[in-house]
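[1] Sequence first, predicted model second:
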Amino acid sequence: MSDLRSSYDVVIVGGGVVGSATAYFLASNPDFTGSVLVVEKDWTYARAATSLSSSSIRHQFSNPLNVRMSMFGTEFIRQFPELTAVDGKGDDLALHENGYLFLANDQRGSDILSRNRATQAACGAQGVLLTPREVAVRFPWLNTDDLTLASLGLAGEGWFDNTGFLYGLRAKARALGVTYIEDEVTGVTGQGGRVASVTLKSGAQVGCGALVNAAGTRGRRIAEMAGLYLPVEPRRRSLFVVDCRTPLPGRVPLTIDPTGVFFRPEGRYYLMGTVPDPDPAVDPDDFAVAHDEFEEQIWPVLAERIPAFEALKVVNSWAGHYDYCTLDHNVIVGPHPEVSNFLFANGFSGHGLQQSPAIGRGLSEWITYGGFRSLDLSPLGYARVVSNTPFLEEAII
C-alpha cells in the first residue's frame, strides 16, 4: 500500500472482468495519459460473477445494440492472445463456437425468433432459422414433436475460458501501468456535484477525477455511498454439471428450451441451469446452491426434450449471482446526469462477461473524449432510470 498515490485520474471500484476491461481499454488508448486505480476486495475472485458464470457468448438478441456489443466481444476474444500479450505471451481463450440453439413451441415464440433473426442479420450476425424437421436432421438427439421453429447461431457464439479472460485483462492492464490494490471502498465523498474521493477499508482516502462503479452485485451500495439510486440487486443462479450415460453425438450447441432451461457441453459432461421460479433478491454473500431447481425445474424439462437425459448424474454444482437490473434486465452504463464523473457499469443481468469488452471500450472513450465513439451506448444510460423507460430486449435468458 506504500506506493498508493493520494489521487488518481480514474478510480475503478471492482477489479472483475468489467472493471479490468475498462482499465485495459483506458491504458491501451494512446490518447489517455492519466492514472488509473482499480480497487478489488478479493484477489482470489472465488465469488466473482466471472468465475461462477456459464462462460458463454451469443449474438442472438432482439436489440441491435446488444447484438453489436456481443459481436465485438467475439472479435475481442478471438484476438485476445495478441491484444493482451505480456512479454510476447498471450493466452488463447479456447472459444468453442458451437452456437446457441433457441427453440420455440408456439406462434408467439416463432414470431419472436423470426423478428430477432432479421435484426441479427442486419447487424451482420450469422445464423439460420430451422423448421422442426431441419432441427431433427441436424440434432437427432432432440425431441422436436412440439416445436414450431428454432434459431441457430452459425458463428461467433459459444463458450470460452472465463478465468483466463479475467486474468489476461488484469495482467495486461497492470503491465500497461494500471495500479491494482486489494481493498474495499467504504465511502464516497462528493464536492460541488462531483465525486471528489473514495475512502478505503484500510483507512486511506484517495482523490479521483472520475469514479467507475464496476462493483457487480455491490454496485447499488457504491451508488448509495454517493447518494445515488441504482435499480440493481443480486439474483442467484445455480449451475449443475451432469454426466450422461449416452453422450450426445455431433456438435452440440448451447440449447435453450422454450421454458428457459438451457444446457451446453462441458468437456465430457454437460452444464445446465434455468431462471429460478420464484426469483427473489438474495444476500450478496449467499452462494448456497438451490438443488431443488435441478430436481423440480431442470431435469424434468430436459428429460422430455432430450431422451438421453432421462438418466443423469450430477457431478458438480455451484451458485453465482447476477447483478440484476430490475428496470429491464440490461446494463446501465455511463455518467449520472447530475454527478457527471460518477460512471455506471452495472446491472448486466448475466451478460457482463460477453459485453465487458464493449462496455470497457465505451467507458474509456467517455472518460477520454467526453462521449462514446465506437458504439453509441447512450440508450443504455442512466436517463432511462430517471424516466422509468425500459430498454427493450426480448431475448432474455
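    Now that the structure is in, tell me what you want to look at.
[2] Only C-alpha atoms from now on, for both contacts and neighbour counts.
    Will do.
[3] Tally up the residues packed near the closest residue to residue 362 other than its chain neighbours, please.
    On the basis of Cα to Cα, 6 or more residues apart in numbering, the spatially nearest residue to residue 362 that is not a chain neighbour turns out to be residue 372, at 5.6 Å. Residue 372 sits with 18 neighbouring residues when counted by other Cα atoms under 10 Å.
[4] Pretty sure residue 372 sits against residue 359.
    No. Contact between residue 372 and residue 359 fails when scored by Cα atoms under 8 Å: they sit 10.1 Å apart.
[5] try this one side by side with the last:
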Amino acid sequence: MGTPSRDSYDVVIVGGAIMGSAVAWFLTDLGFDGRILVVDRDMSFEKTATATSTSCIRQQFSTELNVRISQFGAEFVTHLREYMGNDPRVPQLGIRNFGYLYLADTDAFADDLRARAAVQQAAGGATRLLSRDQIARLYPFYALDDIVLGSINTRDEGYFDSMAVFEWLRRQAQERGVEYVEAEVTGIEVTGARVQSVTLSDGTRIACGQVINAAGPRAGHVAQMAGIDLPVEPRKRYSWVFKAEQPLDRDLPLTIDPSGLHVRENGGGTYQAGGHFGDDPAVAFDDFTMDHGLWEAEVWPLLATRIPQFEAIKLTHSWVGHYEMNTFDHNAVLGPHPEIDKYLFINGFSGHGLQQAPAMGRGLAEWLCFGGYRTLDLTEFHYDRVLSGAPQVEKAVI
C-alpha cells in the first residue's frame, strides 16, 4: 500500500496503465502546472488490459474518428523518441506491417467490409478489398472455399512494442513530477454535484480538483463510487502462442476469421491466436482462469481448417486477459460528466484501447488544459450519448 505525499492534488487519475499514463504524460507535455496523482492497485500492471493485449494497431474501423485516432497512434509510436524530446534513452520504434486481414464469408459481411473500406479510404487509410482469388495469390496458405471477400491494410497496421510505449509514458510522466502510488481507490466523494475527494482502502482521504476514471475493466465499478452508471464490464479474452512444424513462407496478417478466431504472425515460426467463443458474459475482475479445453475443442480445429499447414503445431503458452467492454456501443467513453463537475472518463475501449491511448490521452489532456479539444474533436465520445440513449456504434470490434 502506497502513501501519497500530499493530501490534495489538482488531478487524481484512477488507473495507471496505458490510458492513465497517457493522460498524465500529455498533461505534462502540454504544460499543466498542477499536481497530478496516479493511483493503481497493482503497479506491476501484469493483469492489465495493457499487458495482456495482442499489441497491434489498425486503421480498419467503421467510423472516421476511430480511423483518425489510430492514425495518430501510428504516428506517435513511430516517432516516439521525437515526441519525448529526443531523449536518447527512448527507443526508436516501428510497426511490423503485416496488416489485418478481415475475411467475409457472407454477402452481407462483404457489403459491410466495402462500407468500412470507403470510410477508411476517405480518411486516408490504405485499405484494399481483395477477391478470393486475390487473397489466394497473396497468401496461398489459406483455405478459402467459404470466403467471398477480404479487406487488408499493410500500412501502419500490425505489431508494435506497446509495453515500450507504456513504459516511457509512465517513466517520463514520473520524471516530470507526476506521483504514482500503489493503492486502491474505494470511494469517491461527490457533494453538490461536484467531486470533492477520493478515499483509499486504508481510509486516507485525498482532496482533488479533478478525478479521471482510467480504471480499464474496473471502470464501471469506479464510476459507481460516484453514483454513475457506466456500461463497461470486464470480458474474458483468451490468447494462445504456438509453434508451427512447418512455418509459413511469408508474414501472416492478423487474420480475423468469421468464426471469431484471430491469428497473427509472432516471429521465429511462432504465431499468436486469440478470441472468444459462444457466450461472452461479464466476469469477475479477478477471474483470469484459462479454459484449457478451448484449445483442443475450438482453436486448433479452426486454425487447421483455415490454414491447413497449421495441422502440425505445438502450443507453447497461453493466458487470459480482460476487455473493458462498453456494452452500449463498443466505443470509448471520454471527457467530462455532464452533471457531475470535475469527473472525467477515459473508458470503454472494447479491445482497441491500446492503439488509441496516444490520441485519447492527448484529447483529455487538452480538455483539462484548454477547456476544449485542440486537435481531434472527440465530443462524440462524451457520456451525454449514454444518458440520451444515442449510441455511436463501432462495428469493427474483434
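    Ah, there it is. Note that this is a predicted model, so its numbers are computed, not measured.
[6] Tell me how the two chains score on TM-score.
    TM-score of the superposed chains, computed with TM-score structural alignment, normalised by the length of structure 1, equals 0.96; 396 aligned residues with a Cα RMSD of 1.5 Å.
[7] residue boundaries of the helices in structure 1?
    Remark: helices assigned in structure 1 by DSSP state H are 17-28, 64-78, 80-83, 107-122, 132-138, 162-175, 219-225, 291-293, 299-305, 352-369, 383-387.
[8] so the shortest one matches what in structure 2?
    The aligned range for helix 291-293 of structure 1 in structure 2 is 292-294, by TM-score structural alignment.
[9] Mind listing what's buried along the matching stretch?
    Neighbour-count burial for stretch 292-294 of structure 2, counted by 16 or more other Cα atoms under 10 Å, picks out no residue.
[10] Same check on stretch 179-187 of structure 1?
    By neighbour count on 16+ other Cα under 10 Å, the buried set for stretch 179-187 of structure 1 is 179, 180, 182, 183, 184, 185, 187.
[11] ok, now which ones touch the second one?
    With contacts defined as Cα atoms under 8 Å, 6 or more residues apart in numbering, the neighbours of residue 180 of structure 1 are 15, 37, 38, 39, 40, 174.
[12] Swap in 10 Å and give it another go.
    Neighbouring residues of residue 180 of structure 1 by Cα atoms under 10 Å, 6 or more residues apart in numbering: 4, 12, 14-15, 20, 23, 36-40, 43, 170, 173-174.
[13] The fourth one too?
    Residues in contact with residue 183 of structure 1, defined by Cα under 10 Å, 6+ apart, are 1, 13-14, 38-43, 200-204.
[14] Try it again at 7 Å.
    Contact analysis of residue 183 of structure 1 by Cα atoms under 7 Å, 6 or more residues apart in numbering lists 39, 40, 41, 200, 201, 202.
[15] can I assume the fourth one is in contact with residue 188?
    No. Taking Cα atoms under 7 Å as the contact criterion, residue 200 of structure 1 and residue 188 are not neighbours in contact, 9.2 Å apart.
[16] about what we covered before: widest-spaced pair of the contacts of residue 183 of structure 1?
    Within the contacts of residue 183 of structure 1, two members stand farthest from each other by Cα to Cα: 40 and 202, at 12.4 Å.
[17] Residue 93 of structure 2: what's its closest spatial neighbour, skipping adjacent residues?
    residue 78 (5.3 Å).
[18] The one you found: neighbour count?
    18.
[19] cool, and the one 4 residues further on?
    Other residues near residue 82 of structure 2 number 14, with proximity taken as other Cα under 10 Å.
[20] do the same with the one 4 residues further on
    Residues within reach of residue 86 of structure 2, counting by other Cα under 10 Å, total 13.
[21] what sits against the closest residue to residue 345 of structure 2 other than its chain neighbours?
    If the residues on either side of it in the chain are set aside, residue 345 of structure 2 comes closest to residue 334, at 4.6 Å by Cα to Cα, 6+ apart. The contact partners of residue 334 of structure 2, taken as Cα under 7 Å, 6+ apart, are 345, 346, 347, 381, 382, 383.
[22] which residues touch the last one?
    Put plainly, it is residue 383 of structure 2. When contacts are counted by Cα under 7 Å, 6+ apart, residue 383 of structure 2 touches 333, 334, 337.
[23] if I look at the second one, how far off is residue 27 of structure 2?
    Residue 334 of structure 2 sits 16 Å away from residue 27 of structure 2, going by Cα to Cα, to the nearest Å.
[24] And the first one, by the same measure?
    Residue 333 of structure 2 is 19 Å from residue 27 of structure 2, where distance means Cα to Cα.
[25] Same question for residue 9 of structure 2.
    From residue 9 of structure 2 over to residue 27 of structure 2 the distance is 14 Å, taken as Cα to Cα.
[26] the more surrounded of these two?
    For residue 9 of structure 2 versus residue 27, the count of surrounding residues by other Cα under 10 Å is larger for residue 27: 26 against 20.
[27] quick one: residue 73 of structure 2 and residue 353 touch, right?
    No. No contact is recorded between residue 73 of structure 2 and residue 353 when judged using Cα under 7 Å, the distance being 10.4 Å.
[28] Quick check: neighbours shared by the two?
    Going by Cα under 7 Å, 6+ apart, no residue sits against residue 73 of structure 2 while also sitting against residue 353.
[29] still on that earlier bit, what about the match of helix 291-293 of structure 1, distance to the chain center?
    Computed by Cα atoms, centre = their mean, to the nearest Å, the chain-centroid distance of stretch 292-294 of structure 2 equals 25 Å.
[30] Let's check: the centremost residue of structure 1 is which one?
    If you average the C-alpha coordinates of structure 1 and look for the closest C-alpha using Cα atoms, centre = their mean, you land on residue 352, 1.8 Å from that point.
[31] what's the closest non-adjacent residue to that one?
    Spatial nearest neighbour of residue 352 of structure 1, excluding adjacent residues (Cα to Cα, 6+ apart): residue 18 at 6.9 Å.
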